[in-house]
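A.B. asks: Okay, here's the prediction I keep looking at, along with the sequence it came from:
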Amino acid sequence: MTTPAYPGVEGAYLALIELATQNAEHPISARGNDAREVIGAGFRLADPRQRLPYLAERKANPVFHHAEALWYLAGRRDLEMIAYYAPSMRSSSPDGVHLRGSAYGHVLFNPAPGERLSPFERVLELIRSEHDSKRGYIPVFSATELAVLDNPDVACLAGLHFLARDGRLHMVCTMRANDLDCGLLSDVFSFTMIQEFAAVQLSLQLGTYTHFIGSAHVCDRNTERVERVLAEAAGRPSPVRFESRAMPADTSMATIAQLIDHERVLRTNTVRYSAADVARLGLDPYWQQTVLLFEVYRQLRHEESRQVGADVLEALDPGLRWLVGHRWAACAMPVGSAR
């Protein structure tokens, strides 16, 4: 096995941004976006649950990552939900209402016209009937996307390949292109969530995650940040580490629908949840973390307080608390508070 292996996404991210910035093969300028590129890069994660990087200079956004993963799992393609967390995604919509190529979940989790099952459901049926099958591949990119010359939203994801082996569900992701400093992190987070969701539906343990990229690139506009991230990683005595929870074994599409309902009322500022409220929602503690993150963002967007509620921050898992505290000043815990 020659694919470089890492415990989690942080190591892969650091290795790839260093490769593309210090040993780039090509300077490119696709659609006016100057970048440095390596052709044909890949990595494997031994523990796909280690799907977040703990780098202060990178300031990863766990709220968006959870929202995007949920948006995919719900099979949606509307801007109404996802653009609330990432307004820049509106520029990729041809009609201002929907996304096309980048709405991967719409392809994965919705039946094609005239079909009874979604591609995801068909793959699960295949694996249940033939455990060692090599056919559990779901294509996402379509050549028809290239027929529109000014298409602003061509899928970066070529497809996902699910492989059940020895009681574990492994997944191989193939990308036509990845922005290593931006898209890579959100893609790996969402795709490993989809992998773990599939493993739960099949009652399998979580296996490895492998990621292959055709055009692996870093945009020149992000060079300064990338250099700060690499300097931080090189100068710290040891990486920051936090434990990751396993997705509950009873997670189902009904769970996703329930989370979507809570996301909607928080996004529209219809309700305000305290940590105690979230604990009473009937959700597993694993999924309570997602709702807590949405409440954090609701307070950031809709309330004038200079500090997000301490009860909500203290209820977050330590890794998520670390991330929101490093991204938003309003989420920094006062000195002496629980950590």
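C.D. replies: Arrived safely. None of these values were measured; they are calculated from a predicted model.
A.B. asks: Could you use CA atoms for every contact and neighbour count after this?
C.D. replies: Noted.
A.B. asks: just the helices in the chain please.
C.D. replies: 9-22, 62-73, 79-85, 104-109, 119-129, 183-201, 223-235, 253-267, 275-279, 285-302, 310-315, 318-327 (DSSP state H).
A.B. asks: so the fifth one versus helix 183-201, what angle?
C.D. replies: Think helix 119-129. Helix 119-129 runs at 50 degrees relative to helix 183-201, counting by axes from the mean of the first three to the mean of the last three C-alpha atoms, to 10 degrees.
A.B. asks: In this model L292 seems to touch L259, though I could be wrong.
C.D. replies: No - counting by C-alpha atoms under 8 Å, L259 stays clear of L292, with 11.1 Å between them.
A.B. asks: So those two - more neighbours on which side?
C.D. replies: L292 (25 against 18; other C-alpha atoms under 10 Å).
A.B. asks: Tell me how many other residues crowd the residue nearest to that one when sequence neighbours are not counted.
C.D. replies: Take L292 and drop its neighbours on the chain: the residue closest to it by C-alpha to C-alpha, 6 or more residues apart in numbering is V312, 6.5 Å away. Using other C-alpha under 10 Å, V312 has 21 other residues around it.
A.B. asks: for the protein, which strand is longest?
C.D. replies: When the chain is parsed with DSSP state E, its longest strand is strand 205-219.
A.B. asks: burial count for I28?
C.D. replies: 15.
A.B. asks: For it, list the residues it contacts.
C.D. replies: D34, A35, R36, E37 (C-alpha atoms under 8 Å, 6 or more residues apart in numbering).
A.B. asks: so of these, which ones are in strands?
C.D. replies: Those of the contacts of I28 lying in strands (DSSP E): D34, A35, R36, E37.
A.B. asks: so can I have a markdown table of these showing distance to T208 and neighbour count?
C.D. replies: Putting the ones in strands among the contacts of I28 into a markdown table (distance: C-alpha to C-alpha, whole Å; neighbours: other C-alpha atoms under 10 Å) gives the following:
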| residue | distance to T208 | neighbour count |
| --- | --- | --- |
| D34 | 33 | 15 |
| A35 | 30 | 22 |
| R36 | 29 | 25 |
| E37 | 26 | 26 |
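A.B. asks: farthest-separated two in those residues?
C.D. replies: Spatial extent of the ones in strands among the contacts of I28 (C-alpha to C-alpha) is set by the pair D34 and E37 at 9.8 Å.
A.B. asks: Quick check: neighbours shared by the two?
C.D. replies: What both D34 and E37 touch, as defined by C-alpha under 8 Å, 6+ apart, is the set P27, I28.
A.B. asks: Let's have the helices of the chain in a markdown table, adding distance to A164.
C.D. replies: Formatted as a markdown table, the helices of the chain follow (distance: least, C-alpha to C-alpha, whole Å):
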| stretch | distance to A164 |
| --- | --- |
| helix 9-22 | 22 |
| helix 62-73 | 20 |
| helix 79-85 | 31 |
| helix 104-109 | 18 |
| helix 119-129 | 7 |
| helix 183-201 | 9 |
| helix 223-235 | 35 |
| helix 253-267 | 21 |
| helix 275-279 | 35 |
| helix 285-302 | 24 |
| helix 310-315 | 35 |
| helix 318-327 | 30 |
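A.B. asks: In addition, the following structure is provided for comparison:
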Amino acid sequence: MKVVFMGSDPIALPVLKHLLGLKKATFELSAVYTQPDRKSGRGMKLRANEIKTWALEEGLPVHQPLKCGAEDAERMKQEGVDLLLVMAYGQLLPSSILKVAPLGILNLHASILPRLRGASPIHTSVALGLPETGVSLMRITPKMDAGPVADVERVAIGPSDTSGDVHAKLGQACIPLMDRCLDAIAAGNLTFHEQDLSKVTYCRIIEKSDADLDFNQPAEVLASRVRAFTPWPGSRFPYHGKEIHILEAEASLDETSAEPGSLEMDPPGTLRIACGSGSLVVKKLQRPGGNPLAVETFLRGFHMESGEVLQSREMRALESATPFPHRRRGNSAKGNT
């Protein structure tokens, strides 16, 4: 079985390394498709992503089209590709690609479908405070993340897990999932089940503005968003003209009569922010141009007044029963489908 992998996010590296190491006669990774090199870091130099770097180290052919099309489909056809395996590629694939492989085109999607179709299932699952998520092995169809599902590997989301933690867990979860399904894939008899349309939800691209916090929301909601959006886009509030970032926090369910957004610093060296229900107990903060600091250390060098009320900002919904409308992407970035 000759396989082409299409992906751009390091979440796929554990399973790629595992599959390449199997050396099974039924599995041959023949090429990798990934996004073109992007400018990043100091100096904004062109840099390869981790998928490309790994593939070149393994001596695999790498293709980086701006947009996959008929030329790529013809190359795959000429090379006798049997299967396309996709994870977080970052492009919608045309029908010419969807039809080229005799064994089809499969996607490893980082949620338990049909919930959280779309671009940011990892960030969104953590931000929603879900107890678990998973990886779904599905067949790609023209409609985004709507294809039938063959199998799911579930992963628990711990109470202190960040999106980075869950990203790592899901990368590892792809290994047992593919191990269970590989022989059936090669034999062409993998069983699929249609998604339950009554349970479909969608997530959207995460934006810079998702760092904003609305203290009228329950403390549990805000604590989950802090975990989800560390390190990007972060979680912030305005204080006397400065944007202060909360890097670590937890929810206290103890009720308070204080106005949402009120600062409480009793005992000294601690910081609680009253919420719509409960309080957000802040553990680590960062001021503009400063280093991340434990709250006690931060407050020694940055005065905040107990009783002051922080401004709340609107938080856009992260999950919807219908697809989110398209928005310009100048302010957005992260996807991990």
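C.D. replies: Yep, that arrived. Nothing here was measured: the structure is a model prediction, and the numbers come from that model.
A.B. asks: quick one: TM-score?
C.D. replies: The TM-score (TM-score structural alignment, normalised by the length of structure 2) is 0.23; 139 aligned residues with a C-alpha RMSD of 6.9 Å.
A.B. asks: mind giving me CSV with the ones in strands among the contacts of I28 of structure 1 and columns for distance to L124 of structure 1?
C.D. replies: Shown next, in CSV, are the ones in strands among the contacts of I28 of structure 1 (distance: C-alpha to C-alpha, whole Å):
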residue, distance to L124 of structure 1
D34, 41
A35, 38
R36, 38
E37, 36
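A.B. asks: what element comes up after the helix or strand hosting P14 of structure 2 heading to the C-terminus?
C.D. replies: Taking DSSP states H and E as the criterion, P14 of structure 2 maps to helix 13-22. Next in sequence after helix 13-22 of structure 2, counting helices and strands by DSSP H and E, comes strand 28-33.
A.B. asks: quick one: that next one to helix 13-22, angle?
C.D. replies: 150 degrees.
A.B. asks: which helices and strands sit right next to strand 28-33 of structure 2?
C.D. replies: strand 2-7, strand 62-63 (3 or more C-alpha pairs under 8 Å, 6 or more residues apart in numbering; DSSP states H and E).
A.B. asks: so which of the ones you listed is the most packed in?
C.D. replies: Sort those by mean neighbour count, taking mean count of other C-alpha atoms under 10 Å, and strand 2-7 sits at the top with a mean of 22.
A.B. asks: elements contacting it?
C.D. replies: Packing partners of strand 2-7 of structure 2 (3+ C-alpha pairs under 8 Å, 6+ apart): strand 28-33, strand 83-87.
A.B. asks: Can you say which of these is packed in most?
C.D. replies: For the helices and strands packed on strand 2-7 of structure 2, the highest mean count by mean count of other C-alpha under 10 Å goes to strand 83-87, at a mean of 23.
A.B. asks: May I see the buried residues of whichever helix or strand comes after that one?
C.D. replies: Note on strand 83-87 of structure 2: by DSSP H and E, the next helix or strand toward the C-terminus is helix 95-98. Of all the residues in helix 95-98 of structure 2, those buried under the rule 16 or more other C-alpha atoms under 10 Å are I97, L98.
A.B. asks: R225 of structure 2 should be in a helix, yeah?
C.D. replies: Yes - the assignment for R225 of structure 2 (DSSP: H, G, I helix; E, B strand; the rest coil) places it in a helix.
A.B. asks: Touching, it and A127? I think so.
C.D. replies: Yes - the pair R225 of structure 2 / A127 is scored as a contact, 4.4 Å apart, by C-alpha under 8 Å.
A.B. asks: Looking at those two now, which is surrounded by more residues?
C.D. replies: When R225 of structure 2 and A127 are compared for neighbours, R225 comes out ahead with 27 against 22, by other C-alpha under 10 Å.
A.B. asks: which residues does I213 of structure 1 contact?
C.D. replies: I213 of structure 1 neighbours (C-alpha under 8 Å, 6+ apart): I39, G40, A41, G42, T174, M175, R176, A177, N178.
A.B. asks: quick revisit: helices or strands up against the helix holding P14 of structure 2?
C.D. replies: So helix 13-22 of structure 2, by 3+ C-alpha pairs under 8 Å, 6+ apart, packs with helix 163-187.
A.B. asks: Show me what counts as buried in the helix it packs on.
C.D. replies: The neighbour-count check on helix 163-187 of structure 2 (16+ other C-alpha under 10 Å) flags 163-167, 169-175, 177-178, 181-182, 185-186 as buried.
A.B. asks: counting contacts, what elements does that helix pack onto?
C.D. replies: helix 13-22, helix 121-127, strand 132-139, strand 149-156.
A.B. asks: Helix 163-187 and the first one, what's the angle between them?
C.D. replies: Note on geometry: by the same axes, to 10 degrees, helix 13-22 of structure 2 and helix 163-187 are set 30 degrees apart in direction.
A.B. asks: got the buried residues for helix 13-22 of structure 2?
C.D. replies: Those would be L13, P14, V15, L16, H18, L19, for helix 13-22 of structure 2 by 16+ other C-alpha under 10 Å.
A.B. asks: cool, the third one as well?
C.D. replies: Neighbour counts over strand 132-139 of structure 2 (16+ other C-alpha under 10 Å) mark T133, G134, V135, S136, L137, M138, R139 as buried.
A.B. asks: Please apply the same query to the last one.
C.D. replies: When burial is assessed from 16+ other C-alpha under 10 Å, strand 149-156 of structure 2 yields the following buried residues: V149, A150, D151, V152, E153, R154, V155.
A.B. asks: what sits against the fourth one?
C.D. replies: Right, the one you point to is V152 of structure 2. I112, G134, V135, S136, L137, L177.
A.B. asks: For the nearest residue to the second one once chain neighbours are set aside, give me its contacts.
C.D. replies: The one in question is G134 of structure 2. Nearest residue to G134 of structure 2, sequence neighbours excluded (C-alpha to C-alpha, 6+ apart): R154, at 4.1 Å. Neighbour list for R154 of structure 2: I112, E132, T133, G134, V135, A173 [criterion: C-alpha under 8 Å, 6+ apart].
A.B. asks: Look up how far I105 of structure 2 lies from R154 of structure 2.
C.D. replies: Distance of R154 of structure 2 to I105 of structure 2, computed by C-alpha to C-alpha, to the nearest Å: 22 Å.
A.B. asks: Please apply the same query to L19 of structure 2.
C.D. replies: The span separating L19 of structure 2 from I105 of structure 2 equals 17 Å under the rule C-alpha to C-alpha.
A.B. asks: go on, I246 of structure 2?
C.D. replies: From I246 of structure 2 to I105 of structure 2 the distance is 41 Å (C-alpha to C-alpha).
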